[in-house]
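1. Please find the sequence and the predicted model below.
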Amino acid sequence: MQVTLINPHTLIQPSDPLTTGICYFPVTLAYLAASLREQGHLVHVIDAFGEASTTVRRWRNWWMQGLPLETLLGRLAQDGGDAEAPIFIYAGNLVSHEATIQILKAVSQRFSRRPRIVVENTQAVTAYALKKALPDFFSAGADYVLTGECEQRGPRLLSALSSKEELKTLDGVYWRENGAVHGADPAGFIQDLDSLAFPAWDLFPLAGYWRLHYAHGPVTAKRWLPLLTSRGCPYPCRFCVVPETNRMKWRARSAKNVASEMAFWGERLGIREFHIEDLNPTVDEERVRQLSQEIESAGLKLTWKIVAGTKLDILKEPDTLHRMARAGCRYISMSPESGSPEILKRMGKPFRYDAAIELTRQMHREGIRSQACFVVGYPEESDADRALTRRYIRRLAQAGLDEVALFICTPVPGSSIFGSEQGYQSLSELSFSPVWRKTYRLLSRYRRGTYLRFLLWKLLYHPVKLLAQPFHFLSRRFQTKMEMTPYRALSVMFWRWMHP
């Protein structure tokens, strides 16, 4: 069967191009493409972002990055083949929800005979639980919404399209019939992740990503790829969507399988830099040590970076970071979330403050760049709580922390706090700069002030690191996201100026 997979545009909040508009490779979609191809389906990919990554234009209240809609529809028409070939549309990023809805509406009007399937992203904190947005998708013309892991459910859904009775036996699939929504929650997870085919990156316009010279993680090489070495997270953080989409289940690929993928893309595409996008890759410290050993034993000359905010304080063995650095690890993002123990308790987030300080010192000694991520504005957070966060950031800066990221809390659909705040008109407004929040100005001032203080502390405690940042910026060999983010924002503003 012929199928088409669509990765939507990226939406950018014009008032904050520093925090929004981050470039994410569509990893889940690439896994789905590999699975469908393995089942014998003819897979076409239209990557609305990657195929026109330097095209930015005004669209409603956002800047939209990617292909013009008519060009995308023209590509669909050129696919030819079966006039009833299914279309999978990836709802991978919450802020880009309206872009996904726009594509869905246009496709349903132009290609009404082709089944339209919306696909959930379960492996990112910037995603959302699609069950909470079913009315939006069905109103826009979706025939099915596929939730949970898609590699096995996607092929099963294709087999069931011609049989309503078979459709009723599937889990993780929702559809609308006679005005009523039917379906069931996902029932289980893929346990043997090593059995999955590597993502089908050969079907995607990778050059469109590489020409940007920026990504979610700091880019040093000319070519790079993301990796998912594990899935899920065992922690119940109430501000996060992951407990809903992964049920606090964590599963991992073997170290050998991960190293094999690194070697595969190194040989096939010349990739020497990998960005690990796992929700929490360090849950099993022994596996991290094994991965380091596998990379060294295989003689792989590469760098790898943990870019999505792992729970680093889990690590207890004194030589783990040394082994990681020796195997090419050059960057680790961790997520303390708050310097206030009371706020962490309310969040449901365990964290060992002192352990993270010592690990930051170790990363500094080993030459591993470090980031600490914090959520500010959590419900009932006080000025005193935020003062504790700022105090802890200073301790981290003294220990050698390279950068800090502060995200203003937003009620992500699927998180425990979804519904705790009102005032937004669209799910796309649920960014980490939620200007609609009544306390946004207060929190934004706190964020700016904390960033400024962090830079001053960095200058005080580790001046060489701070003074090196302009050189990394100018050479586009970014060691941290703080060096890369201004470049990304300036690039986007320039492309927006080029496409009035």
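-> Arrived safely. Numbering: from 1, shown residues only.
2. contacts, neighbours, all on C-alpha from now
-> Will do.
3. tell me which strands and helices the helix or strand where Glu296 lies is in contact with?
-> Secondary structure from DSSP states H and E places Glu296 in helix 285-297. Contact here means 3 or more Cα pairs under 8 Å, 6 or more residues apart in numbering; DSSP states H and E; on that basis helix 285-297 packs against helix 255-269, helix 320-326.
4. helix or strand right after the first one?
-> Looking back up the chat, that one is helix 255-269. strand 273-276.
5. before we move on, back to that, reformat the helices and strands packed on helix 285-297 as a markdown table; add distance to Asp143 and mean neighbour count.
-> Output for the helices and strands packed on helix 285-297, formatted as a markdown table (distance: least, Cα to Cα, whole Å; neighbours: other Cα atoms under 10 Å):
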| stretch | distance to Asp143 | mean neighbour count |
| --- | --- | --- |
| helix 255-269 | 35 | 17 |
| helix 320-326 | 46 | 19 |
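6. can you list those in a markdown table and add distance to Ile295?
-> Putting the helices and strands packed on helix 285-297 into a markdown table (distance: least, Cα to Cα, whole Å) gives the following:
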| stretch | distance to Ile295 |
| --- | --- |
| helix 255-269 | 6 |
| helix 320-326 | 10 |
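7. ok now the helix ranked longest in the chain, how far from the chain's centre?
-> As assigned by DSSP state H, the longest helix anywhere in the chain is helix 440-461. Centroid separation between helix 440-461 and its chain, computed with Cα atoms, centre = their mean, to the nearest Å, is 25 Å.
8. Next one for the comparison:
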Amino acid sequence: MSVLLVDPPCGSRVWEPHSEHLGLGYLAAELRQEGHEVEIMDAGLLRWSVRKTCREILKRKPAILGISVVQPAIKNTLFIVKLLREQGLKSHICVGGHFPTLKTEVLLEKCSLIDSVVYGEGDITFPLLVKKVLGKDNWKDIKGIGYREGESIRINPPQPLVENLDDLPFPARDTLPIVLRWGRNAMAITSKGCYGRCIFCGPRAFYQ
């Protein structure tokens, strides 16, 4: 398998997902449009344990493992990465999402087993990373990523935002049948960012 996109279990009832991870759905759709084999593994939605999640990842042996991380899932994410490496997984492991965006340097300091961090929106950055990693090209010059180089941490300049949202494909909705089977609602994203600058809200910091 080329790319496996994972939403890890949070271990928190407050943050248990009840619908699809549309962020991963958008990335999957973009990558499939470019001809890549992609699977979405929503371990949070499926209520999988950390060890069950690891077993399923190891079965697939992806070339690239992308993990979307929110703050309540960071402990589980780091444990998953540790277990996978101990089991010999050689995949390029990339993490992204709100927590990695706000704490890129901290995350790289805490976990040397992660290959790269995509900060900010991944619509441009992650497909570029996939293309270069699979093509065995130098990926360390891509805007919008952070990585370790020896004992040093490198954080590249930010990636420009997508100017025309109509350029993005509709998201892959692989996990929608699970959501509907449980009687939950389908979700939609109709905009990106926010016109407000509220100091207490995540999007303000995410887009700075």
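-> Good, I have the coordinates. Worth saying up front: this structure is predicted, and the values here are computed from it rather than measured.
9. which residues of the second structure does the helix holding Glu296 of the first structure align to?
-> The aligned range for helix 285-297 of the first structure in the second structure is empty, by TM-score structural alignment.
10. Please determine how far the spatially most distant residue from the centre of the second structure is located from Leu176 of the second structure.
-> The outermost residue of the second structure, judged against the average C-alpha position, is Gly183 (26.0 Å), by Cα atoms, centre = their mean. Gly183 of the second structure sits 11 Å away from Leu176 of the second structure, going by Cα to Cα, to the nearest Å.
11. and the nearest residue to Tyr147 of the second structure once chain neighbours are set aside, what does it touch?
-> Excluding its sequence neighbours, the residue lying closest to Tyr147 of the second structure (Cα to Cα, 6 or more residues apart in numbering) is Ser116, at 4.7 Å. Residues counted as contacts of Ser116 of the second structure (Cα atoms under 8 Å, 6 or more residues apart in numbering) are 92-95, 145-148.
12. which of those residues lies closest to Ala188 of the second structure?
-> Distance to Ala188 of the second structure across the contacts of Ser116 of the second structure (Cα to Cα) is lowest for Val95, with 23.2 Å.
13. Give me the neighbour count for that closest one.
-> The burial count assigned to Val95 of the second structure is 26, neighbours taken as other Cα atoms under 10 Å.
14. The counterpart of Phe206 of the second structure in the first structure: helix or strand, and which one exactly?
-> In the first structure, the residue paired with Phe206 of the second structure is Thr245, using TM-score structural alignment. Assessed by DSSP H and E, Thr245 of the first structure sits inside helix 242-246.
15. where's that helix relative to the chain centroid, distance-wise?
-> For helix 242-246 of the first structure, the distance to the chain centre is 14 Å (Cα atoms, centre = their mean).
16. what comes up buried for stretch 43-61 of the second structure?
-> Within stretch 43-61 of the second structure, the residues that count as buried by 16 or more other Cα atoms under 10 Å are 43-50, 53-54, 57, 61.
17. before we move on, what SS does the corresponding residue of the first structure for Ile67 of the second structure have?
-> Ile67 of the second structure maps onto Ile89 in the first structure, with residues paired by TM-score structural alignment. Under DSSP: H, G, I helix; E, B strand; the rest coil, Ile89 of the first structure falls in the strand class.
18. right, and Ile89 of the first structure touches Glu120 too?
-> No - between Ile89 of the first structure and Glu120 there is no contact under Cα atoms under 8 Å: 9.1 Å.
19. Nearest residue to the counterpart of Pro169 of the second structure in the first structure in space, please, no chain neighbours.
-> Under the alignment (TM-score structural alignment), Pro169 of the second structure maps onto Ala197 of the first structure. Nearest residue to Ala197 of the first structure, sequence neighbours excluded (Cα to Cα, 6+ apart): Ala34, at 6.1 Å.
20. Can you pull up the most central residue in the second structure?
-> So for the second structure, Cα atoms, centre = their mean, it's Ser68, sitting 3.0 Å from the centre.
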